[in-house]
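In: Dropping the sequence and predicted coords here.
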Amino acid sequence: MKSVLKTAALKSPVQKSPALKTIRPVPDATRIAIIEDSDAGGERPLWRAHTLAMATDGTVHGDFAASHVAFTPGEVQRGSLYVAQGEVDAMAALQNGAAGCLSVHRLRGPHVRVDEIHVALARIARASRNRSRATMTALAGFAPGSLVDVVLHDALDRASRGMAWSADAELGMAASLCTLAADRNHAIFTLDSVDDARALRPHLFISGPTLDHRTGEGIAATLQQGGAAVLPADSCDFAAWRAAALDAGAQVYGYGRKPSADIRLIDTVTLDDGTTLVTADMMGRAMCWSLAEDLFEEGDAMESLAIMGAMRAGGASLGAAALALCGHVDQVEAPLAVAV
């Protein structure tokens, strides 16, 4: 029996391992194309013709891909989607390098034909909001000339490595949403009305002290489930705004001087160079940061609390916020940023 098994084993074929194939390097041109098409590099198309047609229920006449949106002839550059008001300006935009047009007229060139421009823009804005992965941040109630939106954008841009975006307040909500790229991590909007908030459906709402009762309550009610509101705890409308945000399923962070504030101002000290050092208690944690003289005036410490609260509520880096608040831009000496 043993000899039979031994003979069978000897007759079984020997399994040879397949020869290793030579791994060829990816050609440089292919590698560069992959990098440019990735999120980390290159400029991806903002809108394609078929996407616009699906959003607006329009008709495609010539395929195109646009990297930005132009609303006036002066804004047109190579690769623009031009929102045409007439046939003459549309043809001029195409001759100036526009990739395509959104028009109610039949044009001799790539375009998407729609029934009505304003309705089409509203539909594109809704499609842009639905496809975006960004945290929608709404600002309202800050005094004219306030730099809260600028500093907050700087802070979020640092924290997200260049993936923050701010809307142009002069365009209006619908047009601004049309210019939002789908891959942004943070999008900041300054709101003027509750209707804008309903169109935006914000995840994060930062309110200033000058917001009126009804507008603040209406914006807070539009917050998305799981979102957050950063509200002035010293305001007489805080309780109403807080209730509206909680009813919407959002968290609430109050900032101010009141002992009950989640982000409470403890002290401010002005240094010899004009820099203001702010000390605050953030949910039981003592923190201090500096405010650049050219960004903030005396008495603007509350705005810095709102910015810190927004970064905390959005899960972004507080260190990036401190650098933005102190106006750190390639300084030789290390600025006073944040201490715990």
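Out: Noted; the coordinates are in hand.
In: only C-alpha atoms for contact and neighbour calcs from this point on.
Out: Fine.
In: how about L265, secondary structure?
Out: Here L265 is recorded as strand under DSSP: H, G, I helix; E, B strand; the rest coil.
In: Pasting the second one now:
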Amino acid sequence: MSRPLWTAEEIVAATGGRASADFAVRGVAFDSREIEPGFLFVAMPGTVHDGHDFVAGAFALGAAAALVARPVEGPHVLVDDVPAALDALARAARARLASDALVIGVTGSVGKTSTKEAIAAAFERLHPGRVHRSVKSYNNHTGVPLSLARMPREARVVVQEMGMNHAGEIAQLTRLTRPHIAVVTAIAPAHIENLGSIEAIADAKGEIFEGLEPGGTAIIPEATDQRERLVRAARDKAARILTVGGTEGDAAVLHSAPAQASGSLVTARVPGRTITFTVAQRGAHWVQNALTVLSVVAVAGGDVARAALALTEMGGLKGRGERHLLAHEGGEVLLIDESYNANPASMDATLKALGEEKVARKVAVLGTMKELGAASAQAHADLRAPIEAAGVELAILVGAEMAPLAEALALTPIEVVHVNDAAAATDELLTAMRPGDAVLVKASNSMGLGKLVEKVAGGGASCST
């Protein structure tokens, strides 16, 4: 370790705590399962488990120190409030970044994790080894400060995802992050059960502009009914507002066609130039993601052509488009893992992408879309149209909320199996699967269809076909 991430002295200065000993750490985690030798373990309180109960285990795994609210055995910094101390550590990490470092915030109802990963990959082409991004979906009131606290002081580009379930949450996160560029990927009825309307969702996502640094840029989707609402939210906060997509956006796709090998060949207008590039991932939603990524690079003054090479090579993410090519009964099955999240917009997009697959048969394993409130029954039933348009022949539906869709599909020639849980869906898929299938697996994460993917994929190879 050439230079520590944090020293005890720096943690004390940031948090106002008291150090039991001198130490230095090279990483930060609040999940003891993520502890590596030399890490700081943050003992977060919880509704089910208290992090203080895992301090001894963290030290056994090699933690160098702990951030705690009560004294423990081993090197530690004692604070009054651990979550507040983690926020303070995040603010200190943000403050110590070089003045020319670039911070990018990303939110949206759909596509924010994929877009965050693609932005990071694009800038990695431009600043190898000096790009920091939030991992997994660490995008909430604990994940964002953790991600910021993990930032190396030498980071040249930081890409931070921000999510929410309720109004006011992104406002808090963006003020910690203080982005120079704030991106809203899309507005869709995710979390509408908590927020009540699509307009309220747009307002909650638009909170990301509240943390923009002076001179910052807001990037918003052009082709959304909430465009003007987002523009109003950004108008007093951003020095520049850039719209992406549609035909009238500041950045727009001029031409898109299936690429010879996979994905799409795209010609697009981005700020300052027109560029032709390939997107490895299939689907119109990935073309939009790519346009957003290159717009961010252009706004930052980066080499757009070099950054576009990352989109050519980028594979799918676990739970968000990762593709597995499986040997099965002397042939192959393509398993598309979209098991991490689902709402009506993302269901529509991924079903359209499934429709583009050149395969013998298309199978959709679809689980409940959560947090739709009173709109749930109709939203599930409305999936009939994109399922039919995709050419799905077998639909395995998972969860009680899928009953309206099962009823709607009963009026079609599509074979329908409706089960209660992931285990039953796994059994049905393993029985029904045959060579030449393309199988899409998509649901809200709480449905547990990631376990279905793990069991069915087994040792199957990930691919980017």
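Out: Sure, I can see it. Because the structure is a prediction, the values reported are computed rather than measured.
In: ranges for the helices of the stretch 151-300 of the first structure?
Out: With DSSP state H, counting those that start in this stretch, the ranges of helices along the stretch 151-300 of the first structure come out as 173-178, 194-200, 213-221, 238-247.
In: any chance of these in a markdown table, plus distance to G299 of the first structure and mean neighbour count?
Out: A markdown table is the format used below for the helices of the stretch 151-300 of the first structure (distance: least, Cα to Cα, whole Å; neighbours: other Cα atoms under 10 Å):
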| stretch | distance to G299 of the first structure | mean neighbour count |
| --- | --- | --- |
| helix 173-178 | 31 | 22 |
| helix 194-200 | 29 | 19 |
| helix 213-221 | 23 | 22 |
| helix 238-247 | 20 | 20 |
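In: Which one of those helices lies nearest to A167 of the first structure?
Out: Proximity to A167 of the first structure, assessed across the helices of the stretch 151-300 of the first structure by Cα to Cα, is greatest for helix 173-178 (5.6 Å).
In: For the helices of the stretch 151-300 of the first structure, please prepare TSV with the additional fields distance to D149 of the first structure.
Out: Listed next are these as TSV, based on distance: least, Cα to Cα, whole Å:
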stretch	distance to D149 of the first structure
helix 173-178	15
helix 194-200	16
helix 213-221	17
helix 238-247	21
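In: Mind checking these for the one nearest to V338 of the first structure?
Out: So among the helices of the stretch 151-300 of the first structure, helix 238-247 is nearest, using Cα to Cα, at 28.2 Å.
In: The second structure: matching residues for the helix or strand where S128 of the first structure lies?
Out: Assigned by DSSP states H and E, S128 of the first structure belongs to helix 117-131. The alignment of helix 117-131 of the first structure onto the second structure (TM-score structural alignment) covers residues 82-96.
In: hang on, the earlier thing: ok, which of the helices of the stretch 151-300 of the first structure comes nearest A98 of the first structure?
Out: Of all the helices of the stretch 151-300 of the first structure, helix 173-178 sits nearest to A98 of the first structure, with 16.3 Å by Cα to Cα.
In: Name the residues that touch the closest one?
Out: Residues from elsewhere that reach helix 173-178 of the first structure, judged by Cα atoms under 8 Å, 6 or more residues apart in numbering: 69, 121-122, 124-126, 128-129, 167-169, 196, 199-200.
In: Could you do stretch 268-277 of the first structure as well?
Out: Contact with stretch 268-277 of the first structure is made by 278-279, 288-293, 298, 301, as judged by Cα under 8 Å, 6+ apart.
In: Stretch 249-262 of the first structure now?
Out: For stretch 249-262 of the first structure, contacts defined as Cα under 8 Å, 6+ apart pick out 223-234, 242, 245-246, 263-266, 281-283, 302, 305-306, 309, 313.
In: For the buried ones among these, write the corresponding ChimeraX selection.
Out: A single ChimeraX command selects the buried members of the contacts of stretch 249-262 of the first structure (16 or more other Cα atoms under 10 Å):
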select :223,224,227,228,229,230,231,232,233,234,242,245,246,263,264,265,266,281,282,302,305,306,309,313
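In: Tell me which of the contacts of stretch 249-262 of the first structure fall in strands.
Out: 228-232, 263-266, 281-282 (DSSP state E).
In: Let me see the contact set for P214 of the second structure.
Out: So P214 of the second structure contacts 180, 237-239 (Cα under 8 Å, 6+ apart).
In: distance of it from V144 of the second structure?
Out: According to Cα to Cα, to the nearest Å, P214 of the second structure and V144 of the second structure sit 21 Å apart.
In: Over to T243 of the second structure?
Out: Note on T243 of the second structure: its distance to V144 of the second structure, by Cα to Cα, is 26 Å.
In: What is the equivalent residue in the first structure for L351 of the second structure?
Out: Counting by TM-score structural alignment, L351 of the second structure lines up with no residue in the first structure.
In: tell me which residues of the strand or helix carrying L351 of the second structure are tucked away?
Out: In this structure, L351 of the second structure sits in helix 344-355 according to DSSP H and E. Within helix 344-355 of the second structure, the residues scored as buried using 16+ other Cα under 10 Å are 344-355.
In: Please, which helix or strand holds the closest residue in space to D348 of the second structure that isn't next to it in sequence?
Out: Distances taken as Cα to Cα, 6 or more residues apart in numbering place P386 nearest to D348 of the second structure, at 6.0 Å, with adjacent residues excluded. Assigned by DSSP H and E, P386 of the second structure belongs to helix 384-390.
In: so where is that helix in the first structure?
Out: Using TM-score structural alignment, helix 384-390 of the second structure pairs with nothing in the first structure.
In: Check stretch 12-23 of the second structure too.
Out: Using TM-score structural alignment, stretch 12-23 of the second structure corresponds to residues 53-64 of the first structure.
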